[in-house]
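Asks: what shape does this take:
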Amino acid sequence: MTQNAPDRRATLLVWSALGIVYVVWGSTYLGIAVAVESIPPMLSGAMRFVVAGLLLGGIVLARSGPQAFRMTRRQFLGAAGVGLLLLTLGNGMLAVAEQYISTGLAALLVASVPLWLVVFRFVVRDRPKTLTLAGVLVGLAGVAALSLTGAQGGSAAGIVVVLLASLSWAVGSFLSSRIAMPSNAFVASTVEMLAGGVGLALLGSGTGERLDLSAVTGRSWVALVYLVLVGSLVGFTAFSWLLGNAPISLVATYAYVNPVVAVVLGALVLSEQVTLQIVAGGLVILVGVALVISTERRGRRPGPGETSPGSDETSEEAPDEARNEKVPDEARSVVREGARAEG
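Replies: I've put the predicted structure just below:
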């Protein structure tokens, strides 16, 4: 009974952190939509990621000192390049699209990212389990069903822009596991946010966006502050903790749950239409989540003399399934980088 108490506490912490990631990153679509009501989309993203990057960098500097930011030129350029793909192109195009389509539809289209990543994994012969692939396909079938309803009031151009954003996120996520990156995840995120934010500022200014402070509403400022403090910092902190304390396959389910959260919040806050098709599609997505969890969280226990890849990131207090799950470093990195795009 004494041994079970720490296990129960660890399980509670894992699901609490996962709940934060589910809700917080599901709500960022709503936050973006409210922010761009009176702030130009790319400039709003620039402010968000530059401020979040400076805050995160300051926290890392205070906790670990300047040595934490020691990196090679290749590592810096790698993180900066990933930041441009994930944040400048990926997040920037999402913010532009949310001026023309609903937040729920945007989130559902973004759920195509896992499909691209699975395709990329096949290309490099890192093949997922059959049921994992089935879970991905089932989840995306739910996304398709939801999109049929959501697209009725959406702009075709907005839908195309979101799909391009999704492709950019997938490319950035995939490349992040194949190029030199800072070893510290928080340092890498700091570089990505700053590079992505600067890229958004340059792109926004170059395309004619201008910030009129007198026209910005209090509602948009609140949304921007929420995106910086909660979406980028709280969400990413919870996610980073999960990487060391939960199975990577369980953490990755955020990609399927976030669209459901976004649809619900869009309906509650922005009065976006919810139909029986949306409910049915959401349930199908959750079935896909269940398939992924039930299949992938059964990690193979390392044999004698083996250590799990990425075990240096796992704390001694982590649940057994987190420590014993044998996951390729590439898969762990892809999930980490893809999640930064969400946050």
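Asks: CA atoms for contacts and neighbours, from now on please.
Replies: Will do.
Asks: so what touches the host helix or strand of F186?
Replies: Here F186 is covered by helix 185-206, with elements defined by DSSP states H and E. Under the criterion CA atoms under 8 Å, 6 or more residues apart in numbering, residues 40-43, 45-50, 52-54, 56-57, 60, 68-69, 76, 79-88, 92, 181-182, 210, 240, 340 lie in contact with helix 185-206.
Asks: another one to check against the first:
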Amino acid sequence: MTRPAPALSTPAAGAEPSLSPGPAPAGRRITGAVWAALAIVYVVWGSTYLGIAVAVETMPPFLSAGVRFALAGVLLGAIVAWRQGFAALKVTRAQLGSAVLVGLLLLLGGNSLVVLAETAIPSGLAALLVAIVPAWVVVLRRAAGERPGGRAYAGVAIGLAGLAVLTLPGLSGDVRMWGVLIVIAATVSWSVGSFVSSRIPMPGNPFTASAYEMVAGGVGCALVGLGRGEHLGFSVAEVSTRSWLALAYLVVFGSLVAFTAYAWLLHSAPLSLVATYAYVNPVVAVFLGAVFLSEPVSWPILLGGGIVVAAVCLIVSTERRG
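Replies: Okay, the predicted model is just below:
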């Protein structure tokens, strides 16, 4: 997905760059297909945090992210060529450069850092920290001269308060603080990528743009992984079956199925409804992490997560009025 909905795009760990060709007509009826697609985005993108946590149990973080995104990008490009012809993959040099930049910001700087962080912190906590992205986008919009409005600023303040509470497990030593800080850095990178993607010349076909972004992000992740020496001492034979299954799930469902559902929703449902994934995904991620990985749900996670979700709700409600 390439162009983010204004101030709303958040990097579900399995999400690709988000496209926004424009909200669906306001009067369009909400059909059963819309609810089904929304359920896919809610559950699948929320579950990708669990998938990442399982994948990195026996796989190196950057190399596994590189394989995931590069493979998903190639598959998506093949689908575009099959459905629309190879001409749909043609882009100008400027458009290709923009797609590469956005892909590196979103997937290398954003998503893969979340993958790295999940080697140190619970997947549910990572998801709740990621939910702060809409607040960063509001800050970037204000820095660019826009005036998001008082409710958006209030959402930023509330979100930052929630972020402070969420860092308490790291400060108290319950989790590794470096993991918390890496996720925060990832949210900033994702926010910058989302923000600039609508201000630089991107490929006209959002699926084509997303394919190039994923390939660029995947190559970037692989190069960083090699630079970190993740391949040294690593043996494919030592990768567990559950990690392979998790990686396959992330490629097929997180990067292709949910991506297609989200792209379709942006054409078929009100943007305000689609944007609700921003505060549903973290709840799903916390629940799945607690159930399947026995991740602790402490009071800072519950309180801070609730504050962040409330902040995102406030920012989303501001966009509805826009």
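Asks: sorry, back to before: drop anything exposed from the contacts of helix 185-206 of the first structure.
Replies: Neighbour counting by 16 or more other CA atoms under 10 Å classes 40-43, 45-50, 52-53, 56-57, 60, 68-69, 76, 79-88, 92, 181-182, 240, 340 among the contacts of helix 185-206 of the first structure as buried.
Asks: counterpart of G206 of the first structure in the second structure?
Replies: Counting by TM-score structural alignment, G206 of the first structure lines up with G227 in the second structure.
Asks: what about its match, how many neighbours?
Replies: 11 (other CA atoms under 10 Å).
Asks: relative to L63 of the second structure, how far out is it?
Replies: In this view, G227 of the second structure and L63 of the second structure are 10 Å apart by CA to CA, to the nearest Å.
Asks: show me what I52 of the second structure aligns to in the first structure.
Replies: Match for I52 of the second structure (TM-score structural alignment): I32.
Asks: I'd assumed A97 was in contact with that match.
Replies: No. Counting by CA atoms under 8 Å, I32 of the first structure does not reach A97; the two are 10.3 Å apart.
Asks: all helices for the stretch 1-150 of the second structure, in order.
Replies: 32-55, 61-84, 93-103, 112-117, 123-130, 133-143, 150-166 (DSSP state H, counting those that start in this stretch).
Asks: so for V308 of the second structure, which of these sits nearest?
Replies: For these, proximity to V308 of the second structure was assessed by CA to CA; helix 150-166 is nearest, at 4.8 Å.
Asks: on contacts alone, who are the packing partners of the closest one?
Replies: Applying 3 or more CA pairs under 8 Å, 6 or more residues apart in numbering; DSSP states H and E, we find helix 150-166 of the second structure packed against helix 123-130, helix 133-143, helix 299-321.
Asks: the next helix or strand after it vs the first structure, average offset?
Replies: The element immediately downstream of helix 150-166 of the second structure (helix or strand, assigned by DSSP H and E) is helix 168-171. Aligned to the first structure and superposed, helix 168-171 of the second structure gives a mean residue distance of 5.1 Å (mean CA distance after the TM-score superposition for the first structure).
Asks: how far off centre is helix 168-171 of the second structure?
Replies: Centre-to-centre, helix 168-171 of the second structure and its host chain are 23 Å apart (CA atoms, centre = their mean, to the nearest Å).
Asks: which elements pack onto that helix?
Replies: Going by 3+ CA pairs under 8 Å, 6+ apart, helix 168-171 of the second structure lies up against helix 177-197, helix 299-321.
Asks: so the first one corresponds to what in the first structure?
Replies: Think helix 177-197 of the second structure. Under the criterion TM-score structural alignment, helix 177-197 of the second structure matches residues 156-176.
Asks: superposed on the second structure, what's the mean shift for the matching stretch?
Replies: In the superposition with the second structure, the average deviation recorded for stretch 156-176 of the first structure is 1.3 Å (mean CA distance after the TM-score superposition for the first structure).
Asks: same question, stretch 12-32 of the first structure
Replies: With mean CA distance after the TM-score superposition for the first structure, stretch 12-32 of the first structure averages 1.9 Å from its match.
Asks: so what touches that stretch?
Replies: With contact meaning CA under 8 Å, 6+ apart, stretch 12-32 of the first structure is reached by 95, 98, 103-104, 106-107, 223-224, 226-227, 230-231, 235-236, 238-239, 241-242, 245-246, 251, 254, 257-262, 265-266, 342-343.
Asks: follow-up on the earlier one: how far apart are the helix holding F186 of the first structure and its match in the second structure?
Replies: Mean deviation for helix 185-206 of the first structure: 0.8 Å (mean CA distance after the TM-score superposition for the first structure).
Asks: in terms of secondary structure, what does the helix or strand that that helix is followed by contact?
Replies: Using DSSP H and E, the helix or strand that follows helix 185-206 of the first structure towards the C-terminus is helix 218-226. Other helices and strands packing on helix 218-226 of the first structure, by 3+ CA pairs under 8 Å, 6+ apart, are helix 4-35, helix 41-64.
Asks: mind listing what's buried along helix 218-226 of the first structure?
Replies: So, applying 16+ other CA under 10 Å, buried residues of helix 218-226 of the first structure: 220-221, 223-226.
Asks: and stretch 27-41 of the first structure, what's buried?
Replies: Under 16+ other CA under 10 Å, the buried positions of stretch 27-41 of the first structure are 27-36, 38-41.
Asks: ok, which pair from these is furthest apart?
Replies: Using CA to CA for every pair in those, the one that comes out farthest apart is S27 and P40, at 19.5 Å.
Asks: of the helices and strands packed on helix 168-171 of the second structure, which approaches G149 of the second structure most closely?
Replies: That would be helix 299-321 among these, by CA to CA, at 7.8 Å.
Asks: mean distance of that closest one to its aligned residues in the first structure, please.
Replies: Counting by mean CA distance after the TM-score superposition for the first structure, helix 299-321 of the second structure comes out at 4.2 Å.
Asks: what's next to that helix, contact-wise?
Replies: Residues outside helix 299-321 of the second structure that contact it (CA under 8 Å, 6+ apart): 6-8, 125, 128-129, 131-132, 134-135, 149, 151-152, 154-156, 158-166, 168-169, 272, 275-276, 278-279.
Asks: hmm, 6 Å instead?
Replies: With contact meaning CA atoms under 6 Å, 6 or more residues apart in numbering, helix 299-321 of the second structure is reached by 128, 152, 155, 158-159, 162, 165-166, 272, 279.
Asks: quick one: which of these is nearest S298 of the second structure?
Replies: For the contacts of helix 299-321 of the second structure, the nearest to S298 of the second structure is L166 (9.9 Å; CA to CA).
Asks: so what's that closest one closest to, chain neighbours aside?
Replies: In space, and not counting its chain neighbours, L166 of the second structure is closest to G304: 4.9 Å by CA to CA, 6 or more residues apart in numbering.
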